[in-house]
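J.: predicted coordinates and the sequence they were generated for:
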Amino acid sequence: MPTVHVNDVDLYYEEAGDPRGPVVLLVMGLATQLIAWPDPLIAALVDAGYRVVRYDNRDVGLSTRLDGTPALHPLWVLGASRLRMPFPLAYTLRDMAADAVALLDALGVERAHVVGASMGGMIAQHIAAGWRERVESLTTIMSSSGAPGLPPPSPALMRRLVMRWPATPSRDEAVAATIATLALISHPEAARDVEALALQATRAVDRGHYPVGGRRQLAAIIADTGRPVLLTHIVAPTLVIHGAVDPLIPLGHGEDLARRIEGAKLLIVQAMAHDLAPAALPEVTSGLLDHLAGSAPATGSPISARAVR
């Protein structure tokens, strides 16, 4: 099993493509494993000549689980944050960014195109701001600056984020809960096989179900209030990709993020919620490949793809 030991954790990672090609580092989101990156996206990057590195963040999948460290209920963390009360953290998003950079070190990679989805986009922001010499380009997908006043998740998703779950759910309970969450964040479309969400949920649960790690990651997100200032330090060419109908991190987050990063481009994908669904994937892939190659702005209508100053 390919792992590296960095920053007192073991990170599971996988590679694909030409080992001599430019590196694309894929950073996944909250409580989500590396298998969530769609195979067609990986294949397109490999076909374009890239060396693709993806990994499980700490506390998820096959990487180290931080058992015994603080894992507060989200409601408690949200309340403490709103009252500006300190609360214990197992780690920060910057710690998770340092993991990613240490992984690149272990693989002998000096510079990489960094692509992050959701929380992974937040981690990628830290990498691009804190390790500027290591980042060839930055792409964030369905992510946020974390600035105050941005639109909240849908009420249904907010309720789900703060629900109390069984301490030790059965496999069937875990699969059912994962399907329900995926159904809330995903874009409904005929292009997706009717069993796709069930297969995705089952695969994730069987590979590495660990919801308590998600609590610690969510606490790190809530505590990370300084990113709006951090974004002013990003100098890498940046593409912000966001779904027009994202119920978890609404479109306003992507628009705000692109405004805050100097010279960033914004690609709005109409048929995209908070997942990389089949109907959205061609436009996401095309936009990403154009950005990585340093070519013209991502293709699309003047409304769905535009430069943001």
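T.: Good, I have the coordinates. In this text the structure is predicted, and so the values were computed from the model without any measurement.
J.: contacts and neighbour counts: CA atoms only from here.
T.: OK.
J.: for the strand ranked longest in the chain, name the packing helices and strands.
T.: In terms of residue count, the longest strand belonging to the chain (DSSP state E) is strand 9-17. Helices and strands touching strand 9-17, by 3 or more C-alpha pairs under 8 Å, 6 or more residues apart in numbering; DSSP states H and E, are strand 3-6, helix 39-47, strand 51-55.
J.: who touches it?
T.: Residues lying outside strand 9-17 but in contact with it, judged by C-alpha atoms under 8 Å, 6 or more residues apart in numbering, are 1-5, 42, 45-47, 49-58, 62-64, 103.
J.: buried subset of these?
T.: 3-4, 42, 45-46, 49-58, 62-64, 103 (16 or more other C-alpha atoms under 10 Å).
J.: can you name the residues that contact Thr181?
T.: 157, 160.
J.: from Ala98, how far out is it?
T.: Distance, Thr181 to Ala98, using C-alpha to C-alpha, to the nearest Å: 29 Å.
J.: now swap in Pro169 and tell me
T.: In terms of C-alpha to C-alpha, Pro169 sits 32 Å off from Ala98.
J.: put this next to the first one:
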Amino acid sequence: MTEEIADVGRGISLAYERIGDAGAEPLVLVAGLGQQLHGWPDAFCAQLAGRGYEVVRFDNRDAGRSTHPRFRPPNLLAMLAGRFPPQQYDLRDMAADTAGLLDALELGSAHIAGVSMGGMIAQTVAALYPDRVRTLTSIMSTTGSRLIGRPALSTWRMMGGKPPRSRDEAVEGAVRMFRHIGSHGFPFDEAWVRETAGKGWDRDPSAGGVGRQLAAIMKSGNRTPLLRTITAPALVIHGDRDRMVHPTGGAATARAIPGARLETVRGMGHDLPEGAWSTVLDLIDEHARSSDVPAP
């Protein structure tokens, strides 16, 4: 795994890694809100590569070592009122970043899997760039409707805290959050959370990116009509114990995308616990292999 930087157009550069054999079936993994490329665990990606994929994972804009705009993010009240600064991007812009990464890597199309906000981005790529998506896998994500897929009230309270001011605060905050929203049906891997949060701080200690990414989600609104235009074979994966995106979000996503299949992973919350990997890996792999979409 060697980290590289790609110019994806419109003044945006994305940090990415490729894992697996060059020329294998390309599978692009899109990270969630505030997460960086290593939020997709190394061993999880290695197991996907071992199944015959070239895995691409990357930092979205405003995360990790990718481009960070410098405008101040709107506060939550402004977002809820629909007031955004003129520079504010949305999920369509982030989908264009992903398509631009495919261009930079000379990939005509790929299997796309996204988690949480990454699922929203992956959905939008499939809707706007149908020729670029062989299959879509949307994990623990939702449609943008305010009526479903909402965080638990306890999660909202935790999200309202001040951003970390040090590496130690970032690590301890991640442990508290993932103890809350993580998969209560599986063992909690505190060591991995601490390692990942510390590495994230070392790569990107900036505070504004999460707020701007959240604003991108809010600005995009209800994407249900857009999801109805998706033609790629679609798989929706959701845990039944998700306190960040209620399982109604996954169910609504599957209803909105024509022909989509919903798979519920019992005990899984808003993370990818190692105990659920075999199930999730099998689902992604079987979905990609069952597609009859030819490579361009």
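T.: Alright, I've got the coordinates. Because the structure is predicted, anything quoted here is derived from the model rather than measured.
J.: thinking again about what came up before, figure out which of the helices and strands packed on strand 9-17 of structure 1 is closest to Arg164 of structure 1.
T.: In terms of C-alpha to C-alpha, the element of these nearest to Arg164 of structure 1 is strand 51-55, at 28.2 Å.
J.: please work out which residues of structure 2 line up with the closest one.
T.: Mapped onto structure 2 using TM-score structural alignment, strand 51-55 of structure 1 covers residues 54-58.
J.: also stretch 101-109 of structure 1?
T.: Going by TM-score structural alignment: stretch 101-109 of structure 1 matches residues 99-107.
J.: got the buried residues for the matching stretch?
T.: 99-103, 107.
J.: gap between the two ends of stretch 42-60 of structure 1?
T.: Terminal residues of stretch 42-60 of structure 1 are spaced 20 Å apart (C-alpha to C-alpha).
J.: repeat for stretch 73-91 of structure 2
T.: Counting by C-alpha to C-alpha: the opening and closing residues of stretch 73-91 of structure 2 are 15 Å apart.
J.: go on, stretch 79-95 of structure 1?
T.: Stretch 79-95 of structure 1 stretches 23 Å from its first residue to its last (C-alpha to C-alpha).
J.: off-centre distance for it?
T.: How far stretch 79-95 of structure 1 lies from its chain's middle: 20 Å, per C-alpha atoms, centre = their mean, to the nearest Å.
J.: wait, Arg20 of structure 1 sits on Val52?
T.: No: at 10.8 Å, Arg20 of structure 1 and Val52 do not qualify as touching, with contact defined as C-alpha atoms under 8 Å.
J.: check structure 2 and tell me which residue is nearest its centre.
T.: Gly118 (2.1 Å; C-alpha atoms, centre = their mean).
J.: isn't that residue up against Gly34?
T.: No: contact criterion C-alpha under 8 Å: Gly118 of structure 2 and Gly34 do not qualify, at 10.2 Å.
J.: in which helix or strand does Glu255 of structure 1 reside?
T.: helix 251-260 (DSSP states H and E).
J.: what stretch of structure 2 does that helix fall on?
T.: Using TM-score structural alignment, helix 251-260 of structure 1 pairs with 247-256 in structure 2.
J.: compare Pro169 and Ala98 of structure 1 and say which one has the larger neighbour count.
T.: Ala98 (19 against 12; other C-alpha atoms under 10 Å).
J.: surely that one meets Ile127?
T.: Yes: in this structure, Ala98 of structure 1 is within contact of Ile127 by C-alpha under 8 Å, at 7.4 Å.
J.: which bit of structure 1 covers stretch 204-219 of structure 2?
T.: Using TM-score structural alignment, stretch 204-219 of structure 2 lines up with residues 208-223 of structure 1.
J.: compute the first-to-last residue distance for stretch 107-115 of structure 1.
T.: In stretch 107-115 of structure 1, first residue to last residue: 17 Å (C-alpha to C-alpha).
J.: right, I'll call it a day here.
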